[in-house]
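*Asks:* got a sequence here, can you build the structure:
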Amino acid sequence: MNGARWLARALVAEGVDTLFGYPGGAIMPFYDALHDTPQLRHVLPRHEQGAAFAANGYARASGRVGVCVATSGPGASNLVTGIADAMLDSVPMVVITGQVPTQLMGTDAFQELDVFGMTMPMVKHSFIARRVEDLPTMVGEAFRLARSGRPGPVLIDLPKDVQVADAAHLPAHVSSGTDAPEAPTDASLHAALALIAQAQRPVLYAGGGIALGDAVQAFRTFVDATQIPAVLTLKGLGALPTQHPLNLGMLGMHGSRAANLAVQEADLLIVVGARFDDRATGKLAEFAPHARVVHMDIDACEIGKLRHADAGVRGDIATTLTRLTLACAAHLHGRHGAARKAWRAQCKQRAQQFAARYDAPGSGVYAPALLKRLSELAPDATVACDVGQHQMWVAQHWRMDHPRKHLTSGGLGAMGFGLPAALGAQEAKPETRVVCVSGDGSIMMNIQELATLRRYRSPVKIVLLDNQALGMVRQWQELFFEQRYSEIDLSDNPDFAAVAAAFGITALHVDRADGVDAALQALLDADGPALLHVAIDTAANVWPLVPPNRNNGQMLDPAVDDAVVAPARTVTETPHALPA
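*Replies:* Modelled structure (predicted):
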């Protein structure tokens, strides 16, 4: 029983059943220990970044702690983007890195990096094991911290000599569990209730903290009881089903017009597990200018950080919403009932008036219509996105019914996230259909994980929207940089269907609107992993759009004002044909 074997058994005791990693010299004793730990399923991605994103997707989809492993030096540094993504989106992860032996630390030994210092700004906590006796406390604390309060990643850096040291004298590991969430104070609830009772134009502003706090049902009950219209952040999507009559959609830079106008006219914002991110608020000084704020969050640091909270409610969100629901039942039928009813009607009317249309002209594939249709054909699917235009189209047009079914890199906006995150989600929930929506730019960031899908026959379905450009950058260069296109041309893309086929994955192609339904059904019916290559217009843009340094009421939207759209220009002087 050495340190590595003790650690493997401790992971089992913490409830870990799957880990994602890549072996190397400094972590080799741990990989040897996996031979003796059949309870642990190890998944081998083809790059350490893939391992971190897969653990990330596993955690997001399941709500459990994701675990990834890498060796020292480049193995550890390749995990960094996935760790940062987990920190910014509050994803519970434990990251285990091998390290050179303690006597060589600080000597610039082969594959030595200060991963402890390198990751310090992007983890909840870091540990370096100096002795094998450090492991019991360290492992228990790592998992407790990762999943307690506001979740996040925790690093354990594990020197090789600690892994091979005798651990026979160490006690069997017992999980430290999770800290009980703090309950909100009565005073903060009374303050919130007073503001809610006085409001005539209230809006719920719901974020990712609802899913993190297991508060989805409590939130829905609160909405139904209070009949307050709701807007959702990117990570809050699914907290209310898309079709719920009080769901006005996503707010912010690419939010719906109904959502953004409601927020700008509200007299009260009830902020539930959201953090006033700049992509949600637009120009912060002009965000919801008439509104007082009730801010509910598990993290005291978020309350009042960017916007003064007239009532800050710190504590467990599910408990907060449940108690407020009971209290509101007796307070929301007073003198403002008629005003609130008129406000609801106005919000619903705008949602109908500005609802997305899917009758795009022409014979080409219209990406929003394709994504909406796919979500209808696979209503129970979990969707994992990469980053770019396709990410926003998914947020706008996918029919979502739970936030844990929408995996997206929100805070970091990391291209390359989607494919390995989908792999991780499929490992977390093997009985669930998982769809990865990617772009031709993003897919190339971690395209090697097609080999991982093939190895494990993971039945992830990939929809690759190919506009032969870095679409979001191209859109900004068109609108805000005088169409001075710079380094966004991807017209020399490979034949993605041929690439998928080379990896042994079923490959399909569609480039006409009248072929979309058949192609989507063929994708969903395919046995094992499959990729649908979708050719779309290079000039297609994401609308609406709030320009930089503007408030959310100042949206550009050709559906409302044709003058905001510059004439489409050819991105390259010599366009390249898409692969047949």
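
*Asks:* please make it C-alpha for all contacts and neighbour counts, starting now.
*Replies:* Fine.

*Asks:* can you classify residue 42 by secondary structure?
*Replies:* Secondary structure, DSSP: H, G, I helix; E, B strand; the rest coil: residue 42 is strand.

*Asks:* so it touches residue 33, yeah?
*Replies:* No - look at residue 42 against residue 33 with Cα atoms under 8 Å: they stay out of range, at 11.8 Å.

*Asks:* of these two, who's got more company?
*Replies:* residue 33 (20 against 17; other Cα atoms under 10 Å).

*Asks:* now the helices for the stretch 351-500 of the chain?
*Replies:* Using DSSP state H, counting those that start in this stretch, the helices assigned to the stretch 351-500 of the chain run over residues 367-377, 389-397, 418-428, 450-456, 471-480, 496-502.

*Asks:* which stretch among these comes nearest residue 314?
*Replies:* helix 389-397 (28.4 Å; Cα to Cα).

*Asks:* buried sites along that closest one?
*Replies:* Using 16 or more other Cα atoms under 10 Å as the test for burial, helix 389-397 gives 389-397.

*Asks:* center of the protein, which residue is that?
*Replies:* When Cα atoms, centre = their mean is applied to the chain, the residue found nearest the centroid is residue 408 (2.9 Å).

*Asks:* next, the structure of the following sequence, for comparison with the previous one:
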Amino acid sequence: AHVNRLPVLLIPGDVFANRGPDPVLQQIEDFNDGTMTVNDCFRPISRYFDRITRPEQLLTALPRAFRTMTDPADCGPVTLAFCQDVQTEAYDWPEEFFEQKVWHWRRPPPDENELNSAAIAIQGALKPVIVAGGGVHYSGAHEALRNFAEAHGIPVIETQAGKSALPWDHPLNFGPVGVTGAESANAIAAEADLVIGVGTRFQDFTTGSWALFKQPDRKLLSLNVQPYDGSKHGSIPLVADAKIGLETLSKAIGSYKRQPVKVALKEKWFAAADSFTTAPSDGNALPTDMQVIGAVQRQARENTVVMCAAGTMPGELHQLWKAGRPMSYHMEYGFSCMGYEIAGGLGIKMAEPDRDVIVMVGDGSYMMANSELATAVMMGQKITVVITDNRGFGCINRLQMATGGAEFNNLLDHAAHVNPSKIDFAAHAGAMGADTKKAGSIRELEHALAEARNSPRTTVVIIDTDPYPTPETGGWWWDVAVPEVSEREQVRAARKDYEAKLKERN
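*Replies:* Prediction:
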């Protein structure tokens, strides 16, 4: 929530304020600080932190909490650590404290001077590109983005958080950008003389570790409600709400039109993407994650939202998933938190009951956190979970190999063991009350997904996949440091390539 700038209120219990029974169960004891408790671990990841040691402190703490959670720039987690004994105390509360209050989400307009600087930058650019980030969704700026792009002929490329800001088939949507990006988007980004970020943090997967935007005289313009993000990497800041900012900026640049963009780039990429996701001919080979995505895509409907967080699938989905409408793609990639998937899918379904929620999760993430599957069943919140079982941590295994390392302790068959791993995911999910199906092929997967869509019950579909293949095109360099000294020839070769990329970037 902190990384993704999302509001959440955490109210963990704390030690006794009166310290009578100290030390209580689960209480740490700091020898040098009597006020320190385990809840202080929440301080670095809270936008606002408070410890309630008196009932009346809620009169100030709660308004501060809601102010933080509804501030578009400062939004994030709030932690109110609540002392156990104080939770039970009575207090003569003022009646007005319980009166209903509506907290409105502010839409700050841009500063006139910043707006003028941004307009001059765009009007002087020949090949600008828009990087659509999660702020487009947070602001509800989808229509404003479309209107801006169409009015000025500026292509849009999408981050993980920004994907689905424009429908995949919009003529000016050139696809995903960065390390997990499309050739079409990355080609446009590489030649851009002005990169216009809209609601993006410009994290390393978006920028190719700052090696992607390599036009020598390239400038950066960042439209963001948070000044911290608006001024990153020497950006021309435009601190404003994304929707208001785009509308105001469009008026400021008037009839400006970008140089025509090469439509063939988009057509070539999507033709390649289709070849990766096409169902394989019947055979004994394990399907790829790309082919699984194709099966899910073919069974998706207009109200489908696909969600994921960690492992192989985020990269493949970013590249290959065709998001047909805003908010149809949900990816937690600020932190890429393993185990978020099923809980996140349940949250989506609770927030939007009419959506067809499909959770994509690998066996590694599923093993880390799966108990919310039982919660979904218990609450009657129907979701569909697709478990791609590559028997370990395939994504990290490939990264290990790409940096010259030998395969070690990632795939279960390669890990130290006495007995081979044989996890029956269908039996496990079934024990928590879900309907289950083990698909032996892509054809069987599609059949199972069609049945799941028409069922009122939470369904888990499992399919074994090959842990090695990835798309043969697309993507960009990612700065993953390689050891300078190694006895392995493969590591030394990877280090040489790594140093060459560093020189190219710098």
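
*Asks:* quantify their similarity with the TM-score.
*Replies:* The TM-score (TM-score structural alignment, normalised by the length of structure 2) is 0.84; 457 aligned residues with a Cα RMSD of 2.4 Å.

*Asks:* hmm, back to that, out of the helices of the stretch 351-500 of structure 1, flag the one nearest residue 3 of structure 1.
*Replies:* That would be helix 418-428 among the helices of the stretch 351-500 of structure 1, by Cα to Cα, at 27.1 Å.

*Asks:* identify the residue range in structure 2 corresponding to that closest one.
*Replies:* Under TM-score structural alignment, helix 418-428 of structure 1 corresponds to residues 341-351 of structure 2.

*Asks:* now swap in stretch 180-199 of structure 1 and tell me
*Replies:* Going by TM-score structural alignment: stretch 180-199 of structure 1 matches residues 106-125.

*Asks:* contact partners of that stretch?
*Replies:* 71-72, 128, 193-194, 221, 225, 236-241, 244-245, 248-249, 252-253, 256, 258 (Cα atoms under 8 Å, 6 or more residues apart in numbering).

*Asks:* which members of those occur in strands, if any?
*Replies:* Taking DSSP state E, the ones among those that sit in strands are 128, 194, 221, 236-239.

*Asks:* tell me the one among those nearest to residue 300 of structure 2.
*Replies:* residue 128 (33.6 Å).

*Asks:* how many neighbours does the residue nearest to that closest one when sequence neighbours are not counted have?
*Replies:* Residue nearest to residue 128 of structure 2 in three dimensions, not counting chain neighbours: residue 194, with 4.5 Å by Cα to Cα, 6 or more residues apart in numbering. By the criterion of other Cα under 10 Å, residue 194 of structure 2 has 23 neighbours.

*Asks:* residue 194 of structure 2 and residue 296 of structure 2, how far apart?
*Replies:* Using Cα to Cα, to the nearest Å, we find residue 194 of structure 2 at a distance of 36 Å from residue 296 of structure 2.

*Asks:* swap in residue 148 of structure 2?
*Replies:* Distance from residue 148 of structure 2 to residue 296 of structure 2, by Cα to Cα: 32 Å.

*Asks:* what is the end-to-end distance of the match of stretch 180-199 of structure 1?
*Replies:* Terminal-residue distance, stretch 106-125 of structure 2 (Cα to Cα): 31 Å.

*Asks:* residue in structure 1 paired with residue 50 of structure 2?
*Replies:* Per TM-score structural alignment, the equivalent position to residue 50 of structure 2 in structure 1 is residue 127.
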